[in-house]
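A.B. asks: Got a predicted structure plus its sequence, pasted below:
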Amino acid sequence: MKPSRRETIAVLAGAGSAALSAAGMTAPTHAQEAKPGERVATKSSDETQNIETRIGRLEFTHDFANGYPTDATIDKLYDERDFQRACQAYLWSLPAVSFASWQRGVTKGLGAKNGQIVAILSIEARRGILTANATTPYYLGFADLSTGPLVMVIPPRGVQGGISDAWQQTIPGTESPGTYLVLAPGQKAPDDVVGYTVRNSATLNIFLGARLTDTDPEKAKEALANLRMYPYAQRDNPPKMEIFDAGTKAWSGLPPRGMEYWQRLDEVIQAEPIEPRDIFFHAMLRPLGLEKGEPFRPDTRQTKILTDAALVGEAMAKANSADRRFKGDTYRSDAHWDFALLLDADDPDGFWNLLDERASWFYEAVGAGAAMAPKRPGPSSAYLSAYKDRAGEWLDGGRSYRLRVPPNAPIKLFWSVTLYDVGTRALILNQQNIADRSSRMDLRKNGDGSVDIYCGPKAPAGFEKNWIPTVAGKNWFAYFRFYQPTEAYFDRSWPLPDFEQV
């Protein structure tokens, strides 16, 4: 028999109340029609309601819809709001804090001067940089443009690099060889700019990075001699380029943890202009004591929130890098190798508007440009990253693995596989000072031309030349680099298997 309209309404009302009850909420109580001889049940005006949520219990003066949060709940909500914002600000600020930490390490840690080129050659020196390669020489320098325009010369051959700002965004048009005149925000170009390619930086602090790619020592030496950086004011008599060799000195350009992370961020906020895209992040940080033009003196509450957010924010960053959940992030479906840098080479500037993709790269790496995420063959390098083995388990320093690199790797120059400690995201630290193996080395090959790379605490007999030592008690991850990749990389027809436990 079809229910009456009144019966249907009664059933729906009962279902709605049950749903609210299951969610920990109570439906508003309405006055009921009094029948002769019956009392009307009403809700007390001072009755509070508690709701269990993912941040704990929230208390309201009445039911949620008709009441206000109590004083204790208001404090909890503001603390949670600021904590969530700080976690997101951690992810947002990774490129800038990483840059500031790197610059601080080079200038204050190593002792390089403003605008001086530094040679990072030894494995000890490379450990001061996030996911540095262990194969090609690094030459880099940081400069503060507040003292005036700077001339930078990138040689015509044998060098791959470019100029970037304090957010590690490549200054447009500086990845090609040339003589550049770099201006700070608001600086006017001088009258005499003949022979210079004028470029404006969005920040006061900039970075010149270069890798020598020529295998001929004499040609590499010639390219290095033509790499220059000096003030425009000294253009008529450029100073002799004195390259600072970092040697084997221990230093760190790695982002700090805890409250020191926010101190580095405050240095960036005070020194650099605010980009329009970042206005809301600056607004989110003001209640936490991070504000341009104001000293950073967090109180007890702010310190507690920022300390917790530095830990949880980094945990989010670690998950965001090691277990990527982006569309098209996997090289091939038959293995656990990801594209480490999810930058569109045809629209590199768009990468800085992708919060999570940007954070996944800059948590564990430095520098980003079109030549590092190529879409077609040419003078470039490509990066794949692996964090898990064939069984889907995290790569662990206490276990032994084999990576079989198939023959005919799609490269014009060479390939390399490099291991990094999870804790530092820097070259793996072991007693042997071995962090990579590459096709430039004298590796033992299999009969079909493939190469077995072994990673583990002990060297396998007969494959010592193919071994990268790992350390028990720590996880590690790997980068596989293609220097000048060819078509089989881009169409993904060349397979790269997983690390497999042996």
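C.D. replies: Thanks, I have it. Everything numeric in this text was worked out from a predicted model, so none of it was measured. Residues are numbered from 1 along each chain as shown.

A.B. asks: use CA for all of it now, contacts and neighbours both
C.D. replies: Fine.

A.B. asks: Just list what the host helix or strand of R199 packs against, helices and strands only.
C.D. replies: Element membership of R199 [criterion: DSSP states H and E] is strand 197-200. If contacts are counted by 3 or more C-alpha pairs under 8 Å, 6 or more residues apart in numbering; DSSP states H and E, strand 197-200 sits against strand 178-183.

A.B. asks: can you list contacts of the strand it packs on?
C.D. replies: 145, 148-156, 174, 189, 193, 195-201, 232 (C-alpha atoms under 8 Å, 6 or more residues apart in numbering).

A.B. asks: Included below, for side-by-side comparison, is a second structure:
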Amino acid sequence: MTAVEFENGFPTSDSAKAAQSEVALRRAVEAYRFFYPTVSLEGIFQGTRETGAKDNETALLFIARPRHVGFTLNSDTPYSGGVLDLRKSDPLVIDMPAGPLIGLVDDHHHRWITDLGLPGRDAGKGGKYLITPPGWTGEVPDGYLWAACDTWTAFCALRVLPLGGDVDTAKKLLATVQFYPLSQADAPPAYTFTDRSDQPIDCTCLAWEDNLEYWRVLHKVIDSEPAIEEMRPMLGALAEVGIEAGKPFPTDPAVADLLTRAAQQGRDEMLVSAFASQRPDRMAWPDRTWEWVGLRSENGTFERVGSLDVEAKDRWFAQAIVTSPAMFRRVEGQGSLYWLGLRDDSGAYLDGGRTYRLTVPLPVPAGLFWSVTAYDARTRSEVVADQGQAALRSLFDDLTPADAAQVDLYFGPSEPAEAAGRWVQTVPGRGWFAYFRIYGPGAPAFDGSWKPGDFTPVAR
């Protein structure tokens, strides 16, 4: 910051103006980073609605492919996403069937409300969850699993494990989840799922994240939702730069310039958190370049003793979506583990114009299955190339050669002769990163007795 000059104990006019400009930009950048999860979820809302899904009536269903733009979506499990409008429904029931379903509800600010299915209180046995709106003071009927929401709009994300690779059965199970107002529990209205597996979608905030539209989207959200107590300081910072509930969006060109610069700087700083963090606890193993995707494993709210881990929060939402304790849990046999690979064995970022080999020791300690997915660094979505796939998945691909102690996977612009089909195509001129996922992780994934190799460049 430029030094403030004083005369007789008072700041001079010119230096005060310079300081005020710097303070305004700093406040705007910090507000940008704090509310990025909010704007990211609004991107999911809008993308979901653009597919034809209607709040409380229809959910989006798909198996992610490169045609689907979404932060680090995976192709391992069918997805469903539905927007919940609690103004319209008042208390809303999510009726979960028994089976290998994994779900969560996040509020409009991307804050966790409850888990569903296997990680939820029904533990995969089925159950009725009651999601109540802000200020609701009614009684929870017997037999319901209650979760209070602080915002009028929320998001329900669901996945289903395609056991044995049976995707059709998995999608049919997912489509049996029902949503309806508590007031209509005796005769629930129909709820449907729109399958967009074969059609493109975009459920991101990429179009807004580095420009003035980011703030317009954010203003719309805070203008329509209650002021949550824990957000009051950051809502105050927003007000200082012209974004305030109950007031029109600012039209001053100087404010627009400030907010645009803040969006550009904030986006860039978020990506530094995602891809160039210096946090020591990001490293998965001391002798590998693999990193943990989530820095906080003890909860899904980024809380640590005495404070909020803002770097962990920034890092997660810059590259991923939705949050719950189950997504970060590092417990043997439960949930899944996610590792981030964005550098080769020399520490250089992965380059879409080079070919890499990834050696994976066998067996992989996965009680269910495992996968490696390649993502474009600019879109944080699956790599788009002529091959048309971005993942190698143990459920669907031949990744365990008979009697082999390891398997080599390849990533690059063209398939090496030795790849035997175990290859993902990347694009020259575009950086990429990978997520290594293990579902139902076993003890060797925790004690270091098993770990994948690093990405190693292959001379071609």
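C.D. replies: Right, received. Where do you want to start? Note that the structure is a prediction, hence the values are computed from the model and not measured.

A.B. asks: Need the TM-score between these chains.
C.D. replies: Once superposed, the chains reach a TM-score of 0.90 (TM-score structural alignment, normalised by the length of the second structure), with 441 aligned residues with a C-alpha RMSD of 2.2 Å.

A.B. asks: returning to what we had before: now the strand holding R199 of the first structure: which residue numbers in the second structure?
C.D. replies: Aligned using TM-score structural alignment, strand 197-200 of the first structure spans residues 145-148 in the second structure.

A.B. asks: Any idea how far stretch 173-190 of the first structure is from the middle of the chain?
C.D. replies: 26 Å (C-alpha atoms, centre = their mean, to the nearest Å).

A.B. asks: buried ones in that stretch?
C.D. replies: Applying a neighbour-count criterion of 16 or more other C-alpha atoms under 10 Å, one finds 174-175, 177-184 buried in stretch 173-190 of the first structure.

A.B. asks: Kindly list the longest helix within the first structure.
C.D. replies: Assignment by DSSP state H gives helix 71-104 as the longest helix of the first structure.

A.B. asks: Where does that one end up in the second structure?
C.D. replies: So helix 71-104 of the first structure sits over residues 13-46 in the second structure, by TM-score structural alignment.

A.B. asks: The matching stretch against the first structure, how far on average?
C.D. replies: Its matched residues in the first structure lie on average 1.2 Å from stretch 13-46 of the second structure after superposition (mean C-alpha distance after the TM-score superposition for the first structure).

A.B. asks: quick check, distance from that stretch to the centre of its chain.
C.D. replies: Distance, centroid of stretch 13-46 of the second structure to centroid of chain: 21 Å (C-alpha atoms, centre = their mean).

A.B. asks: quick revisit: now the buried members of the contacts of strand 178-183 of the first structure.
C.D. replies: For the contacts of strand 178-183 of the first structure, buried by 16+ other C-alpha under 10 Å: 145, 149-155, 174, 198-201, 232.

A.B. asks: Pull the most distant pair out of these.
C.D. replies: Within those, two members stand farthest from each other by C-alpha to C-alpha: L145 and P155, at 21.8 Å.

A.B. asks: if I line the two up, what does P97 of the second structure land on in the first structure?
C.D. replies: Checking TM-score structural alignment: P97 of the second structure goes with P155.

A.B. asks: gap between the two ends of stretch 84-104 of the second structure?
C.D. replies: 12 Å (C-alpha to C-alpha, to the nearest Å).

A.B. asks: mean shift of the following helix or strand past the strand holding R199 of the first structure relative to the second structure?
C.D. replies: For strand 197-200 of the first structure, the following helix or strand on the C-terminal side (DSSP H and E) is strand 205-212. After superposition onto the second structure, strand 205-212 of the first structure sits on average 1.2 Å from its aligned residues (mean C-alpha distance after the TM-score superposition for the first structure).

A.B. asks: How far away from the center of its chain is strand 205-212 of the first structure?
C.D. replies: Counting by C-alpha atoms, centre = their mean, strand 205-212 of the first structure comes out at 18 Å from the chain centroid.

A.B. asks: which parts of stretch 219-231 of the first structure are buried?
C.D. replies: Neighbour count says stretch 219-231 of the first structure has 220, 223-224, 227-231 buried, by 16+ other C-alpha under 10 Å.

A.B. asks: Ends of it, what's the gap?
C.D. replies: 27 Å.

A.B. asks: Need the contact partners of it.
C.D. replies: 115-117, 148-159, 212-214, 238-239, 241.

A.B. asks: among these, which are in strands?
C.D. replies: Among these, DSSP state E puts 150-154, 159, 212 in strands.

A.B. asks: Now distance to P379 of the first structure too, for those residues, in TSV please.
C.D. replies: Listed next are those as TSV, based on distance: C-alpha to C-alpha, whole Å:
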residue	distance to P379 of the first structure
L150	26
V151	24
M152	21
V153	19
I154	15
V159	10
L212	12
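
A.B. asks: biggest separation within the residues you listed, which pair?
C.D. replies: L150 and L212 (22.1 Å).

A.B. asks: what ranges do the strands span in the stretch 151-300 of the first structure?
C.D. replies: Ranges of strands within the stretch 151-300 of the first structure are 159-165, 178-183, 197-200, 205-212, 228-231, 244-245, based on DSSP state E, counting those that start in this stretch.

A.B. asks: Which residue, neighbours along the chain excluded, lies closest to the residue nearest the centre of the second structure?
C.D. replies: Centre of the second structure computed as the mean C-alpha position; nearest residue by C-alpha atoms, centre = their mean is I321, 1.4 Å away. Leaving aside its sequence neighbours, I321 of the second structure sits nearest to F71 (C-alpha to C-alpha, 6 or more residues apart in numbering; 6.2 Å).

A.B. asks: cool, E291 of the second structure as well?
C.D. replies: For E291 of the second structure, the spatially nearest residue (C-alpha to C-alpha, 6+ apart) is M283, at 4.4 Å.
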